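Undergrad: need coordinates for the following:
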Amino acid sequence: MDNERTSARSRQALIRYRNAVLLGCTALVAFTPTIVLGQENATADTTLEPIVIQGSGAGLDTDNDSKSIVATKTTGVGKMPADILETPASVSVITSKEVRERGADSVEQVVQYTAGVVTDYYGSDDRYDYFKIRGFTPFTYRDGLVVGRTWSGIREEPYALERIEVLRGANSTGFGVSDPGGSVNYVTKRPKSERFGEIYGTGGSFNHKEAGFDFGDNITEDDTLSYRLTGKLQRSDAEYDYSQDDENFIMGGLTWRPTAATSLSFVFDHLDKDGTPSGGGHPRGTNLDRDRFFGEPDYNYDTTNRNTYSVMLDHDFGNGLTFNSNARYSKSDTGFGYAYIYDTLGANDPADTVVDRIFFGGKGSNQQFVIDAHLLYEASFDQVESRTLVGIDHNKIKTDNKSYALYPPIWSGTAPGIDWQSPVPSGVPGSIPLVTSRTNDQTTKAVYVQQDLIFFDKLTASVGLRNDWLDLRETNRIAGTTASGDYSELSKRLGLSYKITEELAAYVSYAESVAPPTTGNEPTVGKQYEAGIKYRPDAFPALFTASIYDLTMENITTYEPPTYLPATVDKIRHRGIDLEAKAEVTDNINLIASYSYIDSNIVENGGTYDGKRFAQVPEHLASVWGTYTIEGNGSRGDMTFGVGARYTGSYYFDNANTRKSDGAIVFDAAFTYKIQENTTFQLNASNLFDEKHIANDDGGAYYYNPGRAIYATLRQTW
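TA: The predicted structure is shown next:
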């Protein structure tokens, strides 16, 4: 299989490389970024010859991601690409092949079959990608550069990505500010030094119509200049009335390779979303169809307009020294407005069929410039190998946000309610008051170092240090006040990994995290202890992982309904187990499976929530996805059948643990038929049996899990 051959070549190249250069005398001699593998010079033990840089980032070859569900290397743990087996951390890679097979069209759907990840806990609220890793909202990164939290963030387009890397656990030394539950790194599609392409069309549930393309080629005959163009156009409704889910996405990239040792890429992408945020929820005490709408048709919008410019430079100096620098500038404008039910009695008051509503909206702009530069030095001496990474990071974000809210009469407001038995739109109120208006300026500067030592090709010792300097400034335009704060935070990571055999490795680690606070508060900090084991058989492409962890998070900001304004919890402790398997068992059988257990505990001595479970954190999670391919025979092409099941255990909707969900199983399915060599027809069904349960009860309304959706895709590749 392609992945098996690729893995073998990677291991052989790594073995040759490990014997190439002498060990650096000190970890600080070499400023070090991303890995670029070099070949051993036949005449000199200390000289490395450069090779052509491949894939998306030096040392990270993503070409095999379109052919296999099993990845062997990752940058999900930090700036230094590493063999997943030898890395002392728990990481999952969702390749583009897996995304395509499952028909995932949002990041939330992409990570649904990943260990430790819970999704769909906000039901029919479609504003963000709602998922948690080990019980906490993750920070996201793109090509190693921080984007922000998924909560309140922009919903990314998965078609722009080669892969998505999910790191479970704390690791601020890797990419920077983050929460301890985990982080997600998006790897952008870049031009390749070959001709390739695809075009597809999709149609299905909710009047869904979609077309996309992704192609590229060399511009010059000597492969020094290549391009790539990726795009997606979507027009669709959502599963509730008065809904919309439209998108325009375009991304273009150029890569210049003046020498075999240097690669410079520029990527521009434009994301334009025009959707609706929610159906307004359903009255508590009812069991109505998902398509029932209790919002306000003329006040129901969710828009995003973002332009992103990225530059990525890789250079191999030879003799084990490589340089990498990524920079990104982005500017986005967002806005939303909707009416949603917030009536604690709902339909449980037979004398009153009118339920209260809140009108809530906001608009904002965001400008970000972030740049990272690092040097990587790799050397070996006798039975010891050394990888030293040193870098700097600068991130500047400026935001301007306003929010508007109108509350019901019971809260001294004038927001019109709606009769849930005979809903009739009331029209948009004449005035929805401005409740917040703030500008925020955040500048983060960081210096980091990571040292890996590998002894006898068995024991890997990894140490990471990073110091972030946070400069925050917030202006409250309503109050006419300005607050500022300066913070200096040091985070550490220690890890040991031991290869028991060439296929089996065990590891232990300690890692810390730090996340930027709101002005005037202390940063959110976390720490985690973890131990695990990984198995990667030589017989077939596969990776089996098991880990046990104990993590804590302090100074946590939570958002409680109905206003979802920030509130602070002293400490949350999560202890758990994650099991995951990804395997191409035979040429025609692929399997993905996971199980997670989380023991959640809020620690507030004498506090309101002391001893309670953290909201939206189920005790048990499990999933399995498998595909079976029947090879073609004569005029009949290959047929691939896929089926999956996702189990989410019960969880509390609030930190007071007064409202709780039921555990539920959701089934997915897929079928692909190869019409001819480069033409396929694909059918995907999510929530195949239309299982329905309450995903969120905020005390004022019910929000159900997404219903059944079926989509058909015709794809042509070359």
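Undergrad: switch to C-alpha atoms for all contacts and neighbour counts from now on
TA: Fine.
Undergrad: residue contacts, Tyr121?
TA: By C-alpha atoms under 8 Å, 6 or more residues apart in numbering, Tyr121 lies in contact with 130-131, 616, 695-696, 705.
Undergrad: which residues touch the most centrally placed residue in the chain?
TA: Centrality entry for the chain: nearest residue to the mean C-alpha point is Val184, 3.8 Å, by C-alpha atoms, centre = their mean. The neighbours of Val184, taking C-alpha under 8 Å, 6+ apart as the test, are 76, 138-141, 164-167.
Undergrad: which one of those residues sits in the busiest neighbourhood?
TA: Of all the contacts of Val184, Gly76 has the most neighbours under the rule other C-alpha atoms under 10 Å, reaching 31 neighbours.
Undergrad: do you know how far the nearest residue to that one once chain neighbours are set aside is from Arg328?
TA: Distance criterion C-alpha to C-alpha, 6 or more residues apart in numbering; nearest residue to Gly76, sequence neighbours excluded, is Glu165 at 5.2 Å. Glu165 sits 19 Å away from Arg328 when distances are taken as C-alpha to C-alpha, to the nearest Å.
Undergrad: cool, and Ala583?
TA: On the measure of C-alpha to C-alpha, Ala583 and Arg328 end up 35 Å apart.
Undergrad: returning to what we had before: what secondary structure does the residue nearest to Gly76 sit in?
TA: When classified by DSSP: H, G, I helix; E, B strand; the rest coil, Glu165 comes out as strand.
Undergrad: also Arg290?
TA: Taken by three-state DSSP, the conformation at Arg290 corresponds to coil.
Undergrad: returning to that earlier point: right, and out of the contacts of Val184, which lies closest to Gly320?
TA: The shortest approach to Gly320 among those belongs to Gly76, at 22.1 Å (C-alpha to C-alpha).
Undergrad: that closest one touches Ala170, doesn't it?
TA: No: counting by C-alpha atoms under 8 Å, Gly76 does not reach Ala170; the two are 11.9 Å apart.
Undergrad: sequence B follows; please return its structure for comparison with A:
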Amino acid sequence: MLTPRRLPLAIALLAASATTQAQQNDAAELAPLTVTGQAATKTETPFNETPQAISVVENEEWEERGAETVQRAADYTTGTFTNQIGASNRYDYLVLRGFSDGSVSNTFLDGLKVMGDAGSYSSMTIDPYFLERIEVVKGPASVLYGRASPGGLVGLSSKRPAFQRAGEVRLGIGNNAQRSAAFDLTGPIDDERRVAFRLTGLARAADTQFGPVEEKRYALAPQVSWDISDATSLTLHAYLQKDPEGGYHAGLPYEGSVVDRNGRRIDNTFFEGEDDHDDFERTQRMFGYEFEHRFNDSLTARQRLRYLNSDVDHQQAYATGWASETELSRGYLTAQEDLEAWVVDNQLQADVTTGSIDHRLLLGADYQQRTTLRSESFGGLAPIDAFDPEYGAEPVGVTPFYDAERDLEQTGIYVQDQMQIGNWHLALGGRYDWVDIHNVDTLQGTDERLDDTQFSGRAGILYAFDNGISPFVNYTTSFSPNSVSDENGNILKPTEGEQVETGLKYQPIGSDSHYTLALFDITQENIATRTNPSDPFRAVGETESRGIELEAHTHVTDNLSLKAGYSYTDATYEKSDVADEEGNNVVWAPKHIATLWGNYRFSQGALKGFDAGLGIRHHADIQANRSNTKSVPDYTLVDATLGYDLGGLGLEGVSARLNASNLLDKDYVASCLSETYCYFGAERSVQASVSYDF
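TA: This is a model prediction of the structure:
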């Protein structure tokens, strides 16, 4: 619960500015060819003026591909590995530039952190149907956001109320008993068009490829925007999501899944658990507001606030290795976790000119508080035959293992100056954080506290040539306090990272095509990691990731669009407490990822109204263990789509779409944490949907 001692600081920050972001309804008046890096700078900064690599995925793009999770929406994003846990959709795992430590805890919704940490079951997810865009910021972003992974962050932007009436109703079906229904309604409430609403809802369910395991979700997002005056606006919003069934989330031994065991291979639909003892139910709630006041053309104040709450009930049987020639040993865990959090961000933006230099100054103060209550027990189940399973075993020896409260408070102040001198664009930023972590475990009898302060900085420079070419270079640092303890009960030291990045951006004049080339070198110290669910965490000494990324969004013709990307990531354990790990490549980090997605829209002839898309995703050089003695075979996946606008048949606003992911039904292992836990990739998924826009 939010304790009284924390309330004064939260209230003080709320009152610190009369502030912030409301619905930007005049956004439609902006130049349509401008791609912005808002998550990278917290200001509206054009793509070719932002001295840092970013990737933007628009709503239309992932809906064209039929993506139903944020990680699937990012499938064609450079520097991003989206198959960390294979076919699992429980969390949005995104490994950025080889760093997996922030995969479920480095997501920000409308500029505010979506709570979740390593070792937590309460990491929240946002359904992409409720989003307008996704921005992946490459490299450290702590200077604006505080605790964050050095690999980057994922900035999600919600759909917001519009002052033009519009709506959509969508129905979908697919294999594995997929079924869904969704609606999205928006428009003005009053005649003066000062108040607008948006109501978005979704219900979705499906079986999975793993035995009796299911996925279910219900979500609703009501919002109201009020233009209080021409200079002041306020948006109230909520996001309510319940996942009664959280799908599959487990791994199997390397021998038997990646390679044969005694001439036999485990089927990629094998379920090692027990239907009566496999459950994941998550309920999450978010309430908040965005407020903005423009004092004049050059001075604007903003405030964003959100309250978050999440409840998780979980039980699971999992394989722990081979017990015999055909049988797998099994562990069993049960957990209950409650999370409650507040987060607020205050900003003051000033656009001023001093001599020949134009400044966009951003001053900010943010605060986040999170309390997690968690109880966990471990036991076992009888072994199961991986090739001829029989179910019905009951858990034995279930013993409470963990009963704790974990508290985290972070207060940060930051400043950023984006300067323009002719064609030169210089970005300087600095931030100072105060972090207080307090963990109490009544079962273990431990009471640990960590008080820490941290400075983060960023400096970047870019030259924007008149022909659309923009070379850039930047230096950024990051930190992320660990809220977990080692085997001695001591809270791990905060991880720290730094990046040097250089690259080239190109956006042809008068075109919405854009291209990026980036080279990076990132180092990080003190990464919290563990090999098994019941193991204590430990800190790997130092990890370094070096690589190159190429990304292109282009319209070859008015009808044909292409998105292509290639990532080379050499992520290694530079220092480790395990001797044979040093110098090895990290797991969960393919050295090569290449993607290509193309879509063609027919504008005339018998096929007018149709569009067709085809995509290829290739992953290569994936290590299966830290000693690099085993690897995951390279794999290539094919996706496809076919859409049709029925307006030409007199059904105005009606459209239909057919999507196929892993079209060729490739049977593959997506990645491994170790030789004990490897993860099957998703089998072929086929979906059909029909939408009515009005």
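Undergrad: circling back: need the contacts of Tyr121 of the first structure in a markdown table (columns: neighbour count and secondary structure).
TA: A markdown table is the format used below for those (neighbours: other C-alpha atoms under 10 Å; DSSP: H, G, I helix; E, B strand; the rest coil):
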| residue | neighbour count | secondary structure |
| --- | --- | --- |
| Tyr130 | 23 | coil |
| Phe131 | 24 | strand |
| Gln616 | 25 | coil |
| Ala695 | 26 | strand |
| Asn696 | 26 | strand |
| Asn705 | 23 | coil |
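Undergrad: which of these still touch in the second structure?
TA: By both residues aligned by TM-score structural alignment, their matches' C-alpha atoms under 8 Å, the contacts of Tyr121 of the first structure still in contact after alignment to the second structure are 130-131, 616, 695-696.
Undergrad: between those, which sits nearest Asn64 of the first structure?
TA: For those, the nearest to Asn64 of the first structure is Phe131 (27.1 Å; C-alpha to C-alpha).
Undergrad: what's the match for that closest one in the second structure?
TA: Under the alignment (TM-score structural alignment), Phe131 of the first structure maps onto Leu94 of the second structure.
Undergrad: got the buried residues for stretch 597-615 of the first structure?
TA: Neighbour-count burial for stretch 597-615 of the first structure, counted by 16 or more other C-alpha atoms under 10 Å, picks out 597-603, 609-615.
Undergrad: which strands and helices lie in contact with the lengthiest strand in the first structure?
TA: When the first structure is parsed with DSSP state E, its longest strand is strand 357-381. Here strand 357-381 of the first structure touches strand 145-149, strand 321-341, strand 384-406, going by 3 or more C-alpha pairs under 8 Å, 6 or more residues apart in numbering; DSSP states H and E.
Undergrad: ranking these by burial, who's on top?
TA: strand 321-341 (a mean of 22; mean count of other C-alpha atoms under 10 Å).
Undergrad: so Thr641 of the second structure makes contact with Leu614?
TA: Yes: using C-alpha under 8 Å, Thr641 of the second structure is in contact with Leu614, at 6.5 Å.
Undergrad: in terms of packing, which of those two has more residues around it?
TA: Thr641 (22 against 19).
Undergrad: what does that one align to in the first structure?
TA: Under TM-score structural alignment, Thr641 of the second structure pairs with Ala670 in the first structure.
Undergrad: same thing with Thr235 of the second structure?
TA: Match for Thr235 of the second structure (TM-score structural alignment): Ser265.
Undergrad: show me the contacts for its match.
TA: Contacts of Ser265 of the first structure were listed using C-alpha under 8 Å, 6+ apart, and they are 190, 253-256, 311-313.
Undergrad: got the contact list for Gln451 of the first structure?
TA: For Gln451 of the first structure, counting by C-alpha under 8 Å, 6+ apart, the contacting residues are 27, 386-389, 462-464.
Undergrad: list the ones among these that the second structure also has?
TA: Under both residues aligned by TM-score structural alignment, their matches' C-alpha under 8 Å, what the contacts of Gln451 of the first structure keep in the second structure comes to 386-389, 462-464.
Undergrad: which strand or helix spans Ser152 of the first structure?
TA: Using DSSP states H and E, Ser152 of the first structure sits in no helix or strand.
Undergrad: distance of the spatially closest residue to Tyr240 of the first structure that is not a sequence neighbour relative to Tyr703 of the first structure?
TA: Excluding the flanking residues, the one nearest Tyr240 of the first structure by C-alpha to C-alpha, 6+ apart is Asp291, at 3.7 Å. Asp291 of the first structure sits 12 Å away from Tyr703 of the first structure, going by C-alpha to C-alpha.
Undergrad: likewise for Leu472 of the first structure?
TA: On the measure of C-alpha to C-alpha, Leu472 of the first structure and Tyr703 of the first structure end up 36 Å apart.
Undergrad: and Leu453 of the first structure, what pairs with it in the second structure?
TA: In the second structure, Leu453 of the first structure lands on Met419 (TM-score structural alignment).
Undergrad: show me what contacts that match?
TA: So Met419 of the second structure contacts 357-360, 425-427 (C-alpha under 8 Å, 6+ apart).
Undergrad: what sits against the residue in the second structure that Asn684 of the first structure lines up against?
TA: Under the alignment (TM-score structural alignment), Asn684 of the first structure pairs with Asn659 of the second structure. Residues in contact with Asn659 of the second structure (C-alpha under 8 Å, 6+ apart) are 65-66, 639-642, 685-688.
Undergrad: for those, give me a markdown table that also has distance to Ala22 of the second structure and secondary structure.
TA: A markdown table is the format used below for these (distance: C-alpha to C-alpha, whole Å; DSSP: H, G, I helix; E, B strand; the rest coil):
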| residue | distance to Ala22 of the second structure | secondary structure |
| --- | --- | --- |
| Arg65 | 30 | helix |
| Gly66 | 30 | coil |
| Asp639 | 37 | strand |
| Ala640 | 37 | strand |
| Thr641 | 36 | strand |
| Leu642 | 37 | strand |
| Ser685 | 38 | strand |
| Val686 | 38 | strand |
| Gln687 | 36 | strand |
| Ala688 | 36 | strand |
